[in-house]
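[1] What follows is a predicted structure for the sequence shown.
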Amino acid sequence: MSYMTDRKRAEGLGSAKSGTDHFWAMTKSSVGLLILVPLFIFTFGSALGGTYEEVVAYYSKPFPAIVAGLTFVVGWVHFKSGAQTMIEDYSHGTARHVAIIAVTCISYAAIAAGLFALVQLAL
C-alpha cells in the first residue's frame, strides 16, 4: 500500500515541454519532403538508364545535385525524428537511450555517406 498522493505519483511523468516544437519540426520537414521527393524523382528519372559518364555529367549540374543533397538531408533528419519519437513512446530503460543513440548515429552516417557519394559524383 502506497501513501503517496496522486500528484507525487505523477511527478516526472508529465509533459517534457518539447512536443509542440517537435510537431512543428516534423511538419516542416514533411512539407519539405512533399516538395523535394517529386523533384528528386523527376531529376533522378532523367539520369536513370544512362551510362556512367552521362550520369556524372548530369549530376555535375547544380540543380540535380542540390535537389538530391537536400532530399538526402531532409529525409534522414525526418527519419531520425520520427524514429526517436517511436523509441521514446514504446521502449523504456537503458535500451531506450542506446536505441536513440544508434538511430542518431545511423542517420548522420547515412547523410554523410550520401553527401560524400554525391560530391564524388558531381565533382
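    Received, thanks. Numbering: from 1, shown residues only.
[2] rest of the way, CA atoms for contacts and neighbours
    Will do.
[3] Need the nearest residue in space to residue 22, chain neighbours excluded.
    With C-alpha to C-alpha, 6 or more residues apart in numbering as the criterion, residue 22 has its nearest non-adjacent residue at 8.0 Å, and that residue is residue 81.
[4] Next, count neighbours for that neighbour.
    Neighbourhood size, residue 81 [other C-alpha atoms under 10 Å]: 20.
[5] hold the first one in mind and look at this next one:
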Amino acid sequence: MSQSFRTPAKRINPHGAAHAGTGHFIAQRVSAIALAIVLPVFVVTLALSGAPDSFAARSYFASPFGAIVSLLTLTAALYHMRLGLQVVVEDYIHTVATRTALLVLNSLLAAGLWLAAAYALLTLAL
C-alpha cells in the first residue's frame, strides 16, 4: 500500500493557488537573458554610430540593423518591466479592485510605450 503525503486539497488541485507561477518565473528569466544579450549590443552599436550628433543618431535608427536592435531592446525591456511590476502589484496590493486596476494600467502602459517606440522607429526609418 502506497502512502501519499499530499493533503486532500493538493490531490484535488495539484497546481497550487495561481496555476502560473512557474511560467511567469521562466518568462521573467528569459526576458532578463534577452536583455543581457541585446542591451550591450544596442549600447555599443549606438555609441559607435556617433550618436551625440543628431544626424548620426537618426541614420542609426533609420538603418535596418539599428531599427531591429532598438525594437528588440525595447520589446525585451518593456516586457520585463511589465512582468516585474505585475509581481510587485500582486504581492503588495491586497484590495481586489485596486490590484485589478493597477494590473490593467501596467499592461496598457507597457503596450502604449511599445507602440510609441515602434511608431517613432518607423517614422525615422521611412
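    Here it is on my side, so go on. Given the structure is predicted, the values throughout are model-derived calculations rather than measurements.
[6] and the residue nearest to residue 22 of structure 1, what pairs with it in structure 2?
    Residue correspondence, TM-score structural alignment: residue 81 of structure 1 in this structure matches residue 83 in structure 2.
[7] pretty sure that match is touching residue 28, no?
    Yes. Because the distance of 6.4 Å satisfies C-alpha atoms under 8 Å, residue 83 of structure 2 is recorded as touching residue 28.
[8] immediately after the helix or strand containing residue 25 of structure 2, which helix or strand?
    Residue 25 of structure 2 belongs to helix 21-48 when assigned by DSSP states H and E. Using DSSP H and E, the helix or strand that follows helix 21-48 of structure 2 towards the C-terminus is helix 54-62.
[9] tell me which residues in that next one are buried?
    57-62 (16 or more other C-alpha atoms under 10 Å).
[10] likewise stretch 101-115 of structure 2?
    The neighbour-count check on stretch 101-115 of structure 2 (16+ other C-alpha under 10 Å) flags 102-103, 106-107, 110-111, 114 as buried.
[11] That one vs structure 1, average offset?
    Stretch 101-115 of structure 2: mean distance to aligned residues in structure 1 after superposition is 0.6 Å, counting by mean C-alpha distance after the TM-score superposition for structure 1.
[12] tell me, that stretch lands on which residues of structure 1?
    Mapped onto structure 1 using TM-score structural alignment, stretch 101-115 of structure 2 covers residues 98-112.
[13] starting at the chain centroid, how far to the matching stretch?
    10 Å (C-alpha atoms, centre = their mean, to the nearest Å).
[14] Ok, stretch 61-68 of structure 1 next?
    For stretch 61-68 of structure 1 - counting by C-alpha atoms, centre = their mean - the centre lies 19 Å from the chain centre.
[15] for stretch 80-93 of structure 2, same thing?
    Distance, centroid of stretch 80-93 of structure 2 to centroid of chain: 11 Å (C-alpha atoms, centre = their mean).
[16] do the same with stretch 49-60 of structure 1
    Centre to centre, stretch against its chain (C-alpha atoms, centre = their mean), the figure for stretch 49-60 of structure 1 is 27 Å.
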